[in-house]
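J.: I need the structure of the sequence given here:
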Amino acid sequence: MVALRLNRQGTKDRPYYKIVAVDSRKRRDGRYIEQIGTYNPMLEGTNFTIDLEKADAWIANGAQPSDTVRSIIKKAKKAALEA
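T.: Below is the predicted model of the structure:
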């Protein structure tokens, strides 16, 4: 099964994440299929970027987003409606 989840980058005490589509059996930071966005928890305000078209396409094909990625997608869709 394909999962949409975070792939940790950055250094100790300075996390930075890629939002990726990955085989759910792979390790957290292992090889991924496609990068669909980024998330930087160190920033205030809007601290993520995501390609909603790619995310929706993966979900339509059966990918399961993690709780954090689901939250980011929800925030991005809300921001897109307000803009």
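J.: contacts, neighbours, all on C-alpha from now
T.: Noted.
J.: wait, a strand at Arg27?
T.: No. Using DSSP: H, G, I helix; E, B strand; the rest coil, the assignment for Arg27 is coil, not a strand.
J.: go through the one helix or strand Lys75 maps to and flag the buried ones.
T.: Taking DSSP states H and E as the criterion, Lys75 maps to helix 67-82. Of the residues in helix 67-82, Val69, Ile72, Ile73, Ala76 count as buried by neighbour count, 16 or more other Cα atoms under 10 Å.
J.: the structure of the following sequence is requested for comparison with the preceding one:
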Amino acid sequence: MVTIRMARGGSKKRPFYSIVVTDSRKPRDSGYIERLGYFNPSARGQEVRLHLEQERITHWLGLGAQPSDRVATLLKDAAKTAVAAA
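T.: Predicted coordinates for the structure are as follows:
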């Protein structure tokens, strides 16, 4: 099954996550099919905390990809902020 989940990057004590599409049987940080954005939980000031490519995410969800629990929460929060900004 294809999953949309986070792959950890960054250094020790400074996490940075890529939001990727991957086979659910692969390890967390191994190869992926496509990178859909990133999440920086330690963003400060003008740094971007969350960046998503919405049309590619919609494409993969339409093909049956299942988001992880955390990614589903991030997608919902991004949708709320997009509606509030409009």
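J.: drop the TM-score for these two in here.
T.: Once superposed, the chains reach a TM-score of 0.92 (TM-score structural alignment, normalised by the length of the first structure), with 83 aligned residues with a Cα RMSD of 1.4 Å.
J.: closest one of the buried residues of helix 67-82 of the first structure to Asn40 of the first structure?
T.: Proximity of the buried residues of helix 67-82 of the first structure to Asn40 of the first structure (Cα to Cα) peaks at Ile72, which lies at 11.4 Å.
J.: that closest one -> the second structure?
T.: Counting by TM-score structural alignment, Ile72 of the first structure lines up with Leu74 in the second structure.
J.: one step back: after superposition, how close is the helix holding Lys75 of the first structure to the second structure?
T.: The superposed helix 67-82 of the first structure is, by mean Cα distance after the TM-score superposition for the first structure, a mean 1.0 Å from where its aligned residues fall in the second structure.
J.: for the nearest residue to Tyr32 of the second structure once chain neighbours are set aside, give its distance to Gly9 of the second structure.
T.: Among residues not flanking Tyr32 of the second structure along the chain, Thr22 sits closest, at 4.7 Å (Cα to Cα, 6 or more residues apart in numbering). According to Cα to Cα, to the nearest Å, Thr22 of the second structure stands 16 Å off from Gly9 of the second structure.
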